[in-house]
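S.K.: Need a 3D model of the sequence below.
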Amino acid sequence: MKPIFILLILSVLFSCKSPDARRPESVQSGSFIKASAERNIKLNKKEHALIQTIIDNNPEEEFIASKSGFWYYYNTKVTQDTITPQFGDIVNFRYDVKDLNENTIYSEDEINTQNYVMDKEEIFTGLREGLKLMKPGEVVTFLFPSQKAYGYYGDTNRIGTNIPLICKVTLNTITQNQ
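M.R.: So this is what the prediction gives:
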């Protein structure tokens, strides 16, 4: 009886071991993310240099650097105090899209007049942020680096991967959200 009792105690002691954590089959060092970040930094510097060249070559324009990371100048500026678009307002506007060499990608006539509900519909980041700076009747030319335009994916039509854009935007009206 003693050997069975000892065997029973030993089996209880050794069977109560907690399970070992499973180890991953492969370990990621984060090198892909680091390489991607380095590529994006280089791309950003290259695009900023191209945009700076455009700014330097157009001294007659008064370029403004936005807090959002794009540049713009007023073709037509409204100086009186009027409203700017807020969340939920409906803006009516026209715009065209060009590359940095001023080759037309989409003309104003192709795009037609647009109605956009601020921050409730899809539109590329730079244009959405640019519209928020405008007043009715203003015409503004924006220079968007690719991350503020269509980024890595493009528009799956005429705008390719990582293409910075120039957009001339005319804000017609703002209908305030009630």
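S.K.: Only C-alpha atoms from now on, for both contacts and neighbour counts.
M.R.: Fine.
S.K.: Residue 162 is in contact with residue 150, isn't it?
M.R.: Yes - in this structure, residue 162 is within contact of residue 150 by C-alpha atoms under 8 Å, at 7.1 Å.
S.K.: If we ignore the residues flanking it in sequence, what's nearest residue 168?
M.R.: Beyond its immediate neighbours in the sequence, the residue positioned closest to residue 168 (C-alpha to C-alpha, 6 or more residues apart in numbering) is residue 141, lying 4.2 Å away.
S.K.: list the helices and strands the helix or strand hosting that neighbour packs on?
M.R.: Element membership for residue 141 (DSSP states H and E) is strand 139-144. Under the contact criterion of 3 or more C-alpha pairs under 8 Å, 6 or more residues apart in numbering; DSSP states H and E, strand 139-144 touches strand 71-76, strand 165-175.
S.K.: returning to that earlier point: the residue nearest to residue 168 and residue 94: what is the separation?
M.R.: When distances are taken as C-alpha to C-alpha, to the nearest Å, residue 141 and residue 94 turn out to be 12 Å apart.
S.K.: and for these two, which residues touch both?
M.R.: The contact sets of residue 141 and residue 94 overlap at residue 169 (C-alpha atoms under 8 Å, 6 or more residues apart in numbering).
S.K.: The structure of the following sequence is requested for comparison with the preceding one:
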Amino acid sequence: MKYKEFIYFIIFVLVSCNEPIPRQPIVRKTSTLMNTSVEYNKTLISREEADFNYLMKKDSLNNYIASDFGFWYKIDSKNTEGYTPKSGDEVIYSNDIYDINYQLIYSADEIGTQKYIVDKQEIVEGLREGLKLMSEGNTVTFLFPSHKVFGYLGDQNKININQPLIYKVQLIKINKKNESN
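M.R.: Below is the predicted model of the structure:
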């Protein structure tokens, strides 16, 4: 009996001493999907830029400025103060949201006056960067490509997926971070 146990033990030791055979990774080709997605996004951005260029040409009386953040804007009314919001400042603003054909989607009355602490709260990327370009009392019209606002999700209400938007924003007040109001 002890001989059988000894044989089993030897076999067990010999089998367990083998190094495990590494599994080969599963190769999945995702480059086709990625390339399709990249091409779709390039086409989408190109189409939106062409639409905005057409709008800007049509509105030749106004001077549109290309921002470093990937959108365009025009200053409708300008305050001479010149202070622009910095990180941590609270801004109070109102805005109307239009589609690319200037059809009103959300009015300032519908949205209400908004408060935003610069770089400390979440709002759509385009508006977050756009507010930093404004001074108190300014009214600015922003032309935002879809990827700067609601992107591929929309707002799941009135704003469709991949919809470029026009925001008309009035910066009512800037409460500076170090000021007590």
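S.K.: rewinding a little: residue 162 and residue 150 of structure 1: which is more packed in?
M.R.: When residue 162 of structure 1 is set against residue 150 and neighbours are counted by other C-alpha atoms under 10 Å, the residue ahead is residue 150, at 23 against 20.
S.K.: Now for that one: which residues touch it?
M.R.: Residue 150 of structure 1 makes contact with 124, 159, 161-163 under the criterion C-alpha under 8 Å, 6+ apart.
S.K.: so where does it fall, helix or strand?
M.R.: Assignment of secondary structure by DSSP H and E places residue 150 of structure 1 within no helix or strand.
S.K.: Run a quick neighbour tally on residue 149 of structure 1.
M.R.: Residue 149 of structure 1 is flanked by 24 other residues according to other C-alpha under 10 Å.
S.K.: if I read this right, it contacts residue 165, doesn't it?
M.R.: Yes - counting by C-alpha under 8 Å, residue 149 of structure 1 sits close enough to residue 165 to count as a contact (6.7 Å).
S.K.: that older thread, highest mean neighbour count out of the helices and strands packed on strand 139-144 of structure 1?
M.R.: Most buried of those, by mean neighbour count (mean count of other C-alpha atoms under 10 Å): strand 165-175, with a mean of 21.
S.K.: elements contacting that strand?
M.R.: Helices and strands in packing contact with strand 165-175 of structure 1 are listed as strand 90-98, strand 139-144; criterion 3+ C-alpha pairs under 8 Å, 6+ apart.
S.K.: residues in structure 2 aligned with the strand holding residue 141 of structure 1?
M.R.: Aligning strand 139-144 of structure 1 against structure 2 (TM-score structural alignment) gives residues 139-144.
S.K.: average gap between the matching stretch and structure 1?
M.R.: Compared with structure 1 after the fit, stretch 139-144 of structure 2 shows a mean deviation of 0.3 Å (mean C-alpha distance after the TM-score superposition for structure 1).
S.K.: Now tell me what touches that stretch from outside.
M.R.: Around stretch 139-144 of structure 2, the neighbours that count as contacts under C-alpha under 8 Å, 6+ apart are 52, 70-78, 126, 130, 134, 164-171.
S.K.: now swap in stretch 108-124 of structure 2 and tell me
M.R.: Contacts with stretch 108-124 of structure 2, where a contact means C-alpha under 8 Å, 6+ apart, come from 85-96, 128, 132, 148-150.
S.K.: Can you check which part of structure 1 that stretch sits on?
M.R.: Following TM-score structural alignment, the aligned partner range for stretch 108-124 of structure 2 in structure 1 is 108-124.
S.K.: in that stretch, what counts as buried?
M.R.: Within stretch 108-124 of structure 1, the residues scored as buried using 16 or more other C-alpha atoms under 10 Å are 108, 116-119.
S.K.: I'd like these written out as JSON lines, with distance to residue 45 of structure 1 and secondary structure added.
M.R.: Converted to JSON lines, these look like this (distance: C-alpha to C-alpha, whole Å; DSSP: H, G, I helix; E, B strand; the rest coil):
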{"residue": "108", "distance to residue 45 of structure 1": "30", "secondary structure": "helix"}
{"residue": "116", "distance to residue 45 of structure 1": "32", "secondary structure": "strand"}
{"residue": "117", "distance to residue 45 of structure 1": "33", "secondary structure": "strand"}
{"residue": "118", "distance to residue 45 of structure 1": "30", "secondary structure": "coil"}
{"residue": "119", "distance to residue 45 of structure 1": "29", "secondary structure": "coil"}
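S.K.: And residue 33 of structure 2, what's its match in structure 1?
M.R.: Under the pairing rule here (TM-score structural alignment), the equivalent of residue 33 of structure 2 within structure 1 is residue 32.
S.K.: Many thanks, I have nothing further to ask.
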